[in-house]
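S.K.: Below is the sequence, then the predicted model.
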Amino acid sequence: MDAAARLSQLRAQAGRVVQTPLAKLIAGDPARAQEFALRVGPIYANFARQHYDRDALAALFALAQSVDAPARLKALFDGEKINLTEGRSVLHTSLRSDLSDAPVAKAAHAQALEARTRMRALVESLSSSGITDVVSVGIGGSDLGPRLAVDALGGAKPGRLRVHFLSNVDGHAAQRVLAGLDPARTAAVLISKTFGTQETLLNGAILRDWLGGTERLYAVSANVERAAQTFSIPAERILPMWDWVGGRYSLWSAVGLPIALAIGMDAFEQMLAGAAEMDAHVLRTPAESNLAFWHALTGVWNRNGLGYSTQAVLPYDERLKLLSNYLQQLVMESLGKSTRTDGTPVGVETVPVWWGGAGTDTQHSFFQALHQGTSIVPADFIGVIRADAPYPQNHRALQANLLAQTEAFANGQASDDPHRAYAGGRPTTTILLDALTPHSFGALLALYEHSVYLQSLVWGINAFDQFGVELGKQVANRLLPALEGQAQADDPVTRALLEQLRGR
């Protein structure tokens, strides 16, 4: 049975469930508040406010079994070439855990440990060198994960090294990052899997010239030879990447060097340990008790059963404000496909648009539309139980707002004044971290990674290629000569736009 046939059965379930308001589903099943919840280590997740009932959940878990999801999870950990379009293994789990006896996975884990030893030596060397600032140059997966982790885990006070991020090819970005830095006390890390990424090469050249040479340049790449040739970086200052790690899954590798420079190598390894704990849970736990299965199947239900086209992620912790940016790439680059692995059309809707921001700021921007707009937007609310900031009254207010918003989304409120009526029925999942630590942070990101892969199995798509990012880059390379007046564009609208760009 293909994805379209399986999901048509899901829509039949949804057609039944939506006849009952969400608030009534919750009131009619008092045990669901406890039984629709799971804990894995430092993470608790409650799905009781999702708009499904027990029969619909049973259909969702049957759907996971119909695509052989547990066995295909094992195939990922074992290093089978599940990235079919590129003929590659997908072994980001081997960067942080050793859960497979397969030789290819064992070999990958050994490589990861060797790279981590070299990474620790570089962190110690830079931390004792008199350097105060490090600029991390990368884009996409080479930037979003490390940027999020440094912002989330960096703490209230600057660490030994201040880490800054430069991704956008716009020269104003480089100008702003370098403003106020001292080139004599700054190093740069150039991160690119192929060392052919236009943005990273251009920004790397700016850093090389600004630093006055390559003495304080470091690199992370799968193409060590090209990194050495392009920027004259010696091999001892280049850490490896591998083709079995996709960019958006790479922060667990030496791509995480900026994280380790900001928070320390011990804390970086605690982050890996948190991800490894989630890996073990996901690999070894039956689907009905498996947090990644619950999260993934909830996403499929909202997209294909109920037809919702967007998904919000709303962390109620300022330190996680960049989480929505990170998840946009992880989820939408992985699941933004319309072709099955066998080359045929998917025939169903795949990834929704992911977006969001940190509460309570977002309550005063787009929550109006979430409460009273015509589109229903499912949301993941993420809270932290124990705060590190010394302002307990603020933290209680933050938690009160998180609880209030999820309750209001679900239950709504009737009013004689239609302008003050709230329909409710807005589904949410609440995820609580005991505290925001490297360990819990690593577990949280690993949860989302596994959820993405499980959704891809339901839709029959490859979560690990990203050909959709290539076309625009190819056209841009063709247009550079036109911008320099050395060629003409083929497209008539582009020609009109070029006239404006060149004429002014």
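M.R.: Received the coordinates, thanks.

S.K.: all contacts plus neighbour counts: C-alpha atoms, from now on.
M.R.: Fine.

S.K.: So which residue is smack in the middle of this protein?
M.R.: residue 327 (3.2 Å; CA atoms, centre = their mean).

S.K.: need the contact list for it.
M.R.: By CA atoms under 8 Å, 6 or more residues apart in numbering, residue 327 lies in contact with residue 354.

S.K.: again, 7 Å this time
M.R.: With CA atoms under 7 Å, 6 or more residues apart in numbering as the criterion, no residue contacts residue 327.

S.K.: same question, residue 89
M.R.: By CA under 7 Å, 6+ apart, residue 89 lies in contact with 79-83, 244.

S.K.: same deal with residue 311?
M.R.: Taking CA under 7 Å, 6+ apart, one finds 352-355, 377-379 in contact with residue 311.

S.K.: Quick one: buried ones out of the residues you listed?
M.R.: 352, 354-355, 377-379 (16 or more other CA atoms under 10 Å).

S.K.: Which ones among those lie within strands?
M.R.: 354-355, 379 (DSSP state E).

S.K.: All the helices of the stretch 401-504 of the chain, residue numbers only.
M.R.: 438-459, 470-483, 492-503 (DSSP state H, counting those that start in this stretch).

S.K.: Give the next helix or strand downstream of the biggest helix by length in the chain.
M.R.: Across the chain, the longest stretch assigned as helix under DSSP state H is helix 103-127. Counting by DSSP states H and E, the element after helix 103-127 in chain order, helix or strand, is strand 133-137.

S.K.: so what secondary structure elements neighbour that following strand?
M.R.: Taking 3 or more CA pairs under 7 Å, 6 or more residues apart in numbering; DSSP states H and E as contact, the helices and strands that strand 133-137 lies on are strand 162-166, strand 186-191, helix 198-211.

S.K.: Name the residues of the longest one that are buried.
M.R.: Which is helix 198-211. 199-208, 211.

S.K.: One more to weigh against that first structure:
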Amino acid sequence: MSRLTSLPEWTKLSELAQAIKPAHMRDWFNDDPSRPEKMQAEACGLFLDYSKNRINDEALDALIDLARAQDFEARRDAMFNGSHINTTEGRAVLHTALRNFSADELHVNGEDVMPAVRNTLDKIRTFTEALHNGEYKGYTGKPLKQVVSIGIGGSFLGPKIMTEALKPYHQHAVDVHFVANVDGCHIKDVLAGLDHEETLVMMSSKSFSTQETLQNTQTAKQWFLDGGGKQEDIAKHFIAVSSNVKAATEFGIDEDNIFPMWDWVGGRYSLWSAIGLPISMALGYEHFEALLKGAHDMDTHFQEAPLKDNLPVLLGLLGVWYRNFFDAQSHVLLPYYHYLRGLPAYVQQLDMESNGKGVTQPGEVVDYATGPVIWGSEGTNGQHSFHQLIHQGNTLIPADFLLPLTVPNQDDTHHAMLASNCFGQSQALMQGKTFDECYADLSDSDMEASERERIAQHKTMPGNKPSNTLLFEKLDPYTLGSLVAMYEHKVFVQGVIWDLNSFDQWGVELGKVLGNQVLDGINGEQSADAFDASTQQLIDRFRARNAPE
């Protein structure tokens, strides 16, 4: 038995879960109409209704006790003050410093990092303004109107999804295109529609050697040279976010156009850094800064709000409740707003890369479930596909519903229909429909009693399926910043309770290393002894089909 599962707080939660499981939320609402008023929280433009959860005050208090038994508050403070909480890599975790608008110093290894952060923000502002006003020009003197942002993982997903989510705020000074997949079809399709004289390529890689990112950047470089540019012109058309200044300058990038990265910022937390430059280029710096300010205010809320009123804490505790005491293996995100459709993919990486771990901080193999599978899609599309499984499947899948109260250029009919579906789905998941109700619905049919019973059984929905509903006035940059930071901190809460290092990703690193080895094998630069028989067979078949003629 692990330390966590031997805690008295864990035992108490197990007992409470067994007592609560037979209860139905429908009865709780009938018995206490004021339940929603008691189970809500609000901060930084976000309103959370968590009343449709299979939890009561006693269980919530017990979850808070478990968090405190795991020293949550001290670990939270350690993250914000720059302690090396990424213990396997000996690093601080300070994505919060990137959006810190206080005047406080923040020391890492004895050095105040805030001047460098502020200088980078000034550099982002200056570059964005020069690009937008046409001052920054290409080698032929033309203003640059197209931006190709090349990255992978967090250096791609964060900027892309934030830019998509804030489409109503685009400035249209430049068009930003995102490329991540090393499949050559993607980069070639993007470049095919562009004029190299008016295109800026941004390469995001801390090492300047990430396989997919470097290959796509090399392809873009060749495209630029084939179009008529020369090696010395690279400096005006390529920029980088990287720690490897030497490699970037050897590539041809002007050192003044290399934006810094720090080892205390992980990729999936990097959109707040210069990795977010494409957001600034698409929206304008003022909106990028508003994104940061929303996240900063959520940081403050996370640090200061009582745990029972704390949005990230509440969501994190509910996640632990279902994962560990109800055997929920996944969690679904359902944004009812088209521009926010990428959020499930963003949180998927954030959560699964952070807490998809099976070893505690001290190196103990866990004997309890950790990170869930995160998935989802925009409403109402999912209602016509996978919602069926959530409603009538025998696997518990907690859900987050997200909805802006107003949208740009609002069509009241469309938005009312969208909201009605969002609220109706959460109600249906909680309430369900009993066999008797379904049987009564068939009373006017010509079916015999036995057939009515059979069909009613198929129509019955058990309900009692938990969900949270998050409302916000509108999805502006500030609100999106607070929303993303809230999910970041939710993941942190769960990682603390499970005693994980939520800030390394050795599983990702292994895949990179083996991918490079296999590439050597495909190129004939690695002996067959390096691979298992199956992998070598696949390499041989690929080489046979792609051998030079």
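M.R.: All right, it came through fine. None of these values were measured; they are calculated from a predicted model.

S.K.: And the TM-score between them?
M.R.: Here the TM-score for the pair of chains, by TM-score structural alignment, normalised by the length of the first structure, is 0.97; 503 aligned residues with a CA RMSD of 1.6 Å.

S.K.: mind checking which of the helices and strands packed on strand 133-137 of the first structure is nearest residue 65 of the first structure?
M.R.: strand 186-191 (39.1 Å; CA to CA).

S.K.: Now do the same contact list for residue 249 of the first structure.
M.R.: residue 92.

S.K.: Matching it against the second structure, which residue comes up?
M.R.: For residue 249 of the first structure, the aligned residue in the second structure is residue 269 (criterion: TM-score structural alignment).

S.K.: Which stretch of the second structure lines up against stretch 387-399 of the first structure?
M.R.: Going by TM-score structural alignment: stretch 387-399 of the first structure matches residues 407-419.

S.K.: What lies in contact with the longest helix of the first structure?
M.R.: Residues contacting helix 103-127 of the first structure (CA under 7 Å, 6+ apart): 77-79, 94-95, 98, 160-161, 239-240, 254, 257, 260-261, 265.

S.K.: Can you go through those residues and name the buried ones?
M.R.: Buried among those (16+ other CA under 10 Å): 77-79, 94-95, 98, 160-161, 239-240, 254, 257, 260-261, 265.

S.K.: Report whether residue 239 of the second structure is found in a helix, as I expect.
M.R.: No. Residue 239 of the second structure is assigned strand when assessed by DSSP: H, G, I helix; E, B strand; the rest coil, not a helix.

S.K.: Now check the first structure for the residue matching it.
M.R.: By TM-score structural alignment, residue 239 of the second structure lines up with residue 218 in the first structure.

S.K.: how about its match, what does it touch?
M.R.: 188-190, 233, 237-238.

S.K.: With distance to residue 467 of the first structure and neighbour count as added columns, please give those in CSV.
M.R.: Output for the contacts of residue 218 of the first structure, formatted as CSV (distance: CA to CA, whole Å; neighbours: other CA atoms under 10 Å):
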residue, distance to residue 467 of the first structure, neighbour count
188, 29, 25
189, 26, 23
190, 23, 28
233, 30, 20
237, 31, 17
238, 27, 26
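
S.K.: so how many other residues sit close to residue 359 of the second structure?
M.R.: 16 (other CA atoms under 10 Å).

S.K.: neighbours around the residue lying closest to it once chain neighbours are set aside, how many?
M.R.: Spatial nearest neighbour of residue 359 of the second structure, excluding adjacent residues (CA to CA, 6 or more residues apart in numbering): residue 365 at 4.5 Å. Look at residue 365 of the second structure: counted by other CA under 10 Å, it has 12 neighbours.

S.K.: Which position in the first structure pairs with residue 365 of the second structure?
M.R.: Residue 365 of the second structure maps onto residue 345 in the first structure when the alignment is built from TM-score structural alignment.

S.K.: Please report how far the residue nearest to the centre of the first structure lies from residue 148 of the first structure.
M.R.: For residue 327 of the first structure, the distance to residue 148 of the first structure (CA to CA, to the nearest Å) stands at 10 Å.

S.K.: again with residue 93 of the first structure
M.R.: Relative to residue 148 of the first structure, and taking CA to CA, residue 93 of the first structure is found at 19 Å.

S.K.: So those two - more neighbours on which side?
M.R.: Legend: neighbour count by other CA under 10 Å for residue 93 of the first structure and residue 148, higher for residue 93 (29 against 20).

S.K.: Contact partners for that one?
M.R.: residue 77.

S.K.: What does it correspond to in the second structure?
M.R.: By TM-score structural alignment, residue 93 of the first structure lines up with residue 96.

S.K.: In a strand, its match, correct?
M.R.: No. Counting by three-state DSSP, residue 96 of the second structure falls outside a strand, being helix.

S.K.: Pipe the helices of the stretch 401-504 of the first structure into TSV and attach mean neighbour count and distance to residue 395 of the first structure per row.
M.R.: Formatted as TSV, the helices of the stretch 401-504 of the first structure follow (neighbours: other CA atoms under 10 Å; distance: least, CA to CA, whole Å):
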stretch	mean neighbour count	distance to residue 395 of the first structure
helix 438-459	24	19
helix 470-483	12	44
helix 492-503	11	50
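
S.K.: Distance of the corresponding residue of the second structure for residue 179 of the first structure relative to residue 223 of the second structure?
M.R.: Aligned counterpart of residue 179 of the first structure in the second structure: residue 192 (TM-score structural alignment). Look at residue 192 of the second structure and residue 223 of the second structure: by CA to CA, they are 9 Å apart.

S.K.: Same question for residue 272 of the second structure.
M.R.: As for residue 272 of the second structure, its distance to residue 223 of the second structure is 30 Å (criterion: CA to CA).

S.K.: Equivalent analysis for residue 28 of the second structure, please.
M.R.: As judged by CA to CA, residue 28 of the second structure and residue 223 of the second structure stand 64 Å apart.

S.K.: cool, and residue 247 of the second structure?
M.R.: Distance from residue 247 of the second structure to residue 223 of the second structure, by CA to CA: 20 Å.

S.K.: How about residue 441 of the second structure?
M.R.: Taking CA to CA as the measure, residue 441 of the second structure falls 65 Å from residue 223 of the second structure.

S.K.: Residue 382 of the second structure too?
M.R.: Counting by CA to CA, the gap from residue 382 of the second structure to residue 223 of the second structure is 40 Å.

S.K.: what do you get for residue 130 of the second structure?
M.R.: For residue 130 of the second structure relative to residue 223 of the second structure (CA to CA), the value is 25 Å.
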